[in-house]
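In: task: produce atomic coordinates for the following.
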Amino acid sequence: MILSPERKEPMAIFQNPEGQKYLLGKLFVLTFFYLNFLYLIPNYYFKKQYITYFSSIIFCFLIVVLLPDSLIHKRPEVDHKPPAPAEFREPRSGKPEPDFDFKNDPGPMQGPRPSHFSFQLSQNLFLFLSALFLSLAIRINNRLRQTEQLRLNAELSYLKAQINPHFLFNTLNSIYSLAIIKSDLTPTAVVKLSGMMRYVISEADHQFVSLEKEINYIKDFIDLQRLRFDDSVTITFNVTGDITGWQIAPLILIAFIENAFKHGINAEESSLIKIDISIENDQLQFLVFNNKVTVDRAEESGGLGIENTKNRLHLLYPAKHNLVITDTPNSFSVSLTLNLV
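Out: Here you go, the predicted structure:
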């Protein structure tokens, strides 16, 4: 009611024609906001039909400005009160007062008063432009956010599509090694692989999964590697802290573990792999260490795993992770801190 033509009595705005025009104009501006936001912008502006869009804007503006005046007509008013009885009109000085209308006198220092229509026009123009630019700003911002989200989803889908073949190749390689030596542990390895594949197929499409399931998947992977290498490699795996109730991106840690087994195992050399996972408060601390050994160059090809995981970390945990990779001539280690909330 700040800009209302009736400021003294708020309810008078509903009885005064000018107040009714005021309210109707504001109602038209509000209607235009939603019309522009929900229909004009997505159907014309985003489709680059600018002539149709701005023609519609001009048409809406004319409606907002002109229609209230055409719908509501000003009632005739009595500008002068009936003259008071003579005994009450006797001047103090004894002289008759001049019949002068101070109400309509502009005064010596004032020009003609601006018309109410020009005031109403400027007011409606301001509100109309505010509604126009506000609806445009909100809609364009929403569109940019949706576009960015679609881009992230497409990139994540591409990265996840790389995970399954990479995982399957490395795991089948392990089982193949057991089958070559006709190990009695081959059936157990197949069962482990079956459980891991079930997890990958059912959970990898989700953006986040249970941390407990993810750690069980890692445990199965490590057990499979132990079946493959028996006691020729020292492998330690420790989990501390409460892992229940937390969520994590699926297969976000396994690439670093696969890399350790890929570059840190040689039956003819001393091989050591250490994997530690700890949960404290809302942070996950992940550490993988392996000493470097001589490996077959044919197995060094690829390298999708770690780069893939780096990209996923930047997409899923922006400003919520800290990754430190230490590569020395004799060892390789990964330290990752994840904020789980």
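In: could you use CA atoms for every contact and neighbour count after this?
Out: Noted.
In: could you pull out the strands for the protein?
Out: Using DSSP state E, the strands found in the chain span residues 209-210, 234-240, 247-248, 272-280, 283-291, 321-327, 331-339.
In: pipe the ones you listed into JSON lines and attach distance to Q225 and mean neighbour count per row.
Out: Output for these, formatted as JSON lines (distance: least, CA to CA, whole Å; neighbours: other CA atoms under 10 Å):
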{"stretch": "strand 209-210", "distance to Q225": "23", "mean neighbour count": "16"}
{"stretch": "strand 234-240", "distance to Q225": "9", "mean neighbour count": "14"}
{"stretch": "strand 247-248", "distance to Q225": "23", "mean neighbour count": "20"}
{"stretch": "strand 272-280", "distance to Q225": "11", "mean neighbour count": "17"}
{"stretch": "strand 283-291", "distance to Q225": "14", "mean neighbour count": "20"}
{"stretch": "strand 321-327", "distance to Q225": "23", "mean neighbour count": "13"}
{"stretch": "strand 331-339", "distance to Q225": "19", "mean neighbour count": "17"}
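In: adding distance to S177, write those out as JSON lines.
Out: Listed next are the strands of the chain as JSON lines, based on distance: least, CA to CA, whole Å:
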{"stretch": "strand 209-210", "distance to S177": "31"}
{"stretch": "strand 234-240", "distance to S177": "18"}
{"stretch": "strand 247-248", "distance to S177": "32"}
{"stretch": "strand 272-280", "distance to S177": "19"}
{"stretch": "strand 283-291", "distance to S177": "21"}
{"stretch": "strand 321-327", "distance to S177": "28"}
{"stretch": "strand 331-339", "distance to S177": "25"}
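In: one more, for comparison:
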Amino acid sequence: MEGNYNLIHDYVIFTGVFAVFLFLTLSIYLFSRNQRLKIKNAKLSESNRLIQNRLNEVQLEHIGTKLNPHLFKNILNSVQSHAYQTYMSLDKLANVLDYILYESNNKFVSPKEELSFALSLIEINKIKVNPLFDFRIKSKIDKSDSVFEEKVFAPLISVDLIENAFKHTDFLAQDSFISIQMELDAGIFSMKVSNKASLKNVLHKDNSGFGSQSLDQRLKLIYSDFYTLRKNSKNGVFTAELTINLGEFYDKMRYS
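Out: Presented below is the predicted three-dimensional model:
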């Protein structure tokens, strides 16, 4: 009887030990498999991120190839239509073309470079305007700003708002005007463009062109949550306001 008891006791102990061993083995296997799955998922996530980044870059490159000829054509039309000011125009044109040819292919330029380009572009477009036309430009740029010379500005971002103002303004109306305000302060760039819209252009919004759509796409792809773009039309005056938090975007670039 005692022998049977010992046999049962040993069997129970063996079964318990075996169960513990089986549990530990299964736990180690599941843990190992879970770690391998985590590593695999991490690699897949990284691959997806790289693929998405490349798709964004390709899309931006595709947008850029459409944008430059469009801008170049508008500039040449401005110079051609006012040949009597050709010398001044060509001087500004040279600055603009240098920027387009040598800087616009870069992913980012500095606010210093982009704003210099924007001012040259404005001067070229002003050739179209009668000297008595109500043209207002205000530039408030803090050159000591930490991002002023950092590569954080997507090239040609300022083109669309400036070009549209000149393209869609009713220059014959007595109360017509164009107002352009640019500011860089505490890492935040803001640009506000207003103009008296031509009635013809208001009635034919389908001819607004490629620029406006490409601007929205580029801003969303590049700056994501670091920008706002607001557009409104009231009493024949069209206003567009762009704000980009270059400071926070720069921090993200440095630490990502």
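In: got a TM-score for the pair?
Out: Comparison of the two superposed chains (TM-score structural alignment, normalised by the length of the second structure) gives a TM-score of 0.81, and 235 aligned residues with a CA RMSD of 2.9 Å.
In: if we can go back for a sec, quick one, which of the strands of the first structure is nearest to I140 of the first structure?
Out: Taking CA to CA, strand 321-327 is the member of the strands of the first structure nearest to I140 of the first structure, at 30.5 Å.
In: contact partners of the closest one?
Out: L313, F332, S333, V334, S335, L336, T337, L338, N339 (CA atoms under 8 Å, 6 or more residues apart in numbering).
In: if we go to 10 Å?
Out: By CA atoms under 10 Å, 6 or more residues apart in numbering, the surrounding residues in contact with strand 321-327 of the first structure are 256, 283-289, 292, 310, 313-314, 332-340.
In: how big is the offset of that strand relative to the second structure?
Out: Aligned to the second structure and superposed, strand 321-327 of the first structure gives a mean residue distance of 1.0 Å (mean CA distance after the TM-score superposition for the first structure).
In: where does that strand end up in the second structure?
Out: Strand 321-327 of the first structure lines up with residues 227-233 of the second structure when matched by TM-score structural alignment.
In: so stretch 216-224 of the first structure matches what in the second structure?
Out: By TM-score structural alignment, stretch 216-224 of the first structure lines up with residues 116-124 in the second structure.
In: likewise for stretch 24-42 of the first structure?
Out: Using TM-score structural alignment, stretch 24-42 of the first structure pairs with nothing in the second structure.
In: do the same with stretch 130-137 of the first structure
Out: Under TM-score structural alignment, the match for stretch 130-137 of the first structure is residues 34-41.
In: stretch 271-282 of the first structure now?
Out: Under TM-score structural alignment, the match for stretch 271-282 of the first structure is residues 176-187.
In: try stretch 51-60 of the first structure
Out: Matched against the second structure by TM-score structural alignment, stretch 51-60 of the first structure finds no partner residues.
In: in that stretch, which of the residues would be classed as buried?
Out: Y53, I57, C60 (16 or more other CA atoms under 10 Å).
In: which one of those residues is nearest D223 of the first structure?
Out: Within those, the smallest distance to D223 of the first structure is 64.2 Å, found for Y53 (CA to CA).
In: how near is that closest one to L127 of the first structure?
Out: 19 Å (CA to CA, to the nearest Å).
In: repeat that for R113 of the first structure.
Out: For R113 of the first structure relative to L127 of the first structure (CA to CA), the value is 23 Å.
In: D160 of the second structure: neighbour count?
Out: 19 (other CA atoms under 10 Å).
In: what sits closest to it if chain neighbours are left out?
Out: Take D160 of the second structure and drop its neighbours on the chain: the residue closest to it by CA to CA, 6 or more residues apart in numbering is G211, 5.5 Å away.
In: mind listing what the one you found touches?
Out: Contacts of G211 of the second structure (CA under 10 Å, 6+ apart): I63, K66, L67, H70, L71, V159, D160, L161, E163, N164, Q217.
In: the first structure: which residue goes with that one?
Out: Match for G211 of the second structure (TM-score structural alignment): G305.
In: and R254 of the second structure, by the same measure?
Out: Aligned partner of R254 of the second structure by TM-score structural alignment: none.
In: so what's R254 of the second structure up against?
Out: Here R254 of the second structure is in contact with E248 (criterion: CA under 10 Å, 6+ apart).
In: did I read that right, it in a helix?
Out: Yes - per DSSP: H, G, I helix; E, B strand; the rest coil, R254 of the second structure lies within a helix segment.
In: next, find the distance separating it from G16 of the second structure.
Out: Taking CA to CA, one finds R254 of the second structure at 56 Å from G16 of the second structure.
In: with Q35 of the second structure instead?
Out: Counting by CA to CA, the gap from Q35 of the second structure to G16 of the second structure is 28 Å.
In: stretch 40-47 of the second structure vs the first structure, mean deviation?
Out: Stretch 40-47 of the second structure sits 1.0 Å off on average (mean CA distance after the TM-score superposition for the first structure).
In: contacting residues for A94 of the second structure?
Out: I100, S120.
In: quick one: map it onto the first structure.
Out: A94 of the second structure maps onto S194 in the first structure, with residues paired by TM-score structural alignment.
In: its match and A161 of the first structure: what is the separation?
Out: Taking CA to CA, one finds S194 of the first structure at 19 Å from A161 of the first structure.
In: how about E269 of the first structure?
Out: 35 Å.
In: then F237 of the first structure?
Out: Separation of F237 of the first structure from A161 of the first structure (CA to CA): 28 Å.
In: same thing with Q225 of the first structure?
Out: Taken as CA to CA, the span from Q225 of the first structure to A161 of the first structure is 24 Å.
In: which one of the two is surrounded by more residues?
Out: The neighbour count for Q225 of the first structure versus A161, taken as other CA under 10 Å, is higher for Q225 (19 against 13).
In: contacts only, for whatever residue of the first structure lines up with E61 of the second structure.
Out: Aligning on TM-score structural alignment places E61 of the second structure opposite S157 in the first structure. Residues in contact with S157 of the first structure (CA under 10 Å, 6+ apart) are R151, I163, D205, Q207.
In: relative to K213 of the first structure, how far out is S157 of the first structure?
Out: 21 Å.
In: same deal with Y53 of the first structure?
Out: As judged by CA to CA, Y53 of the first structure and K213 of the first structure stand 53 Å apart.
In: next one: L152 of the first structure
Out: Applying CA to CA, the value for L152 of the first structure to K213 of the first structure is 25 Å.
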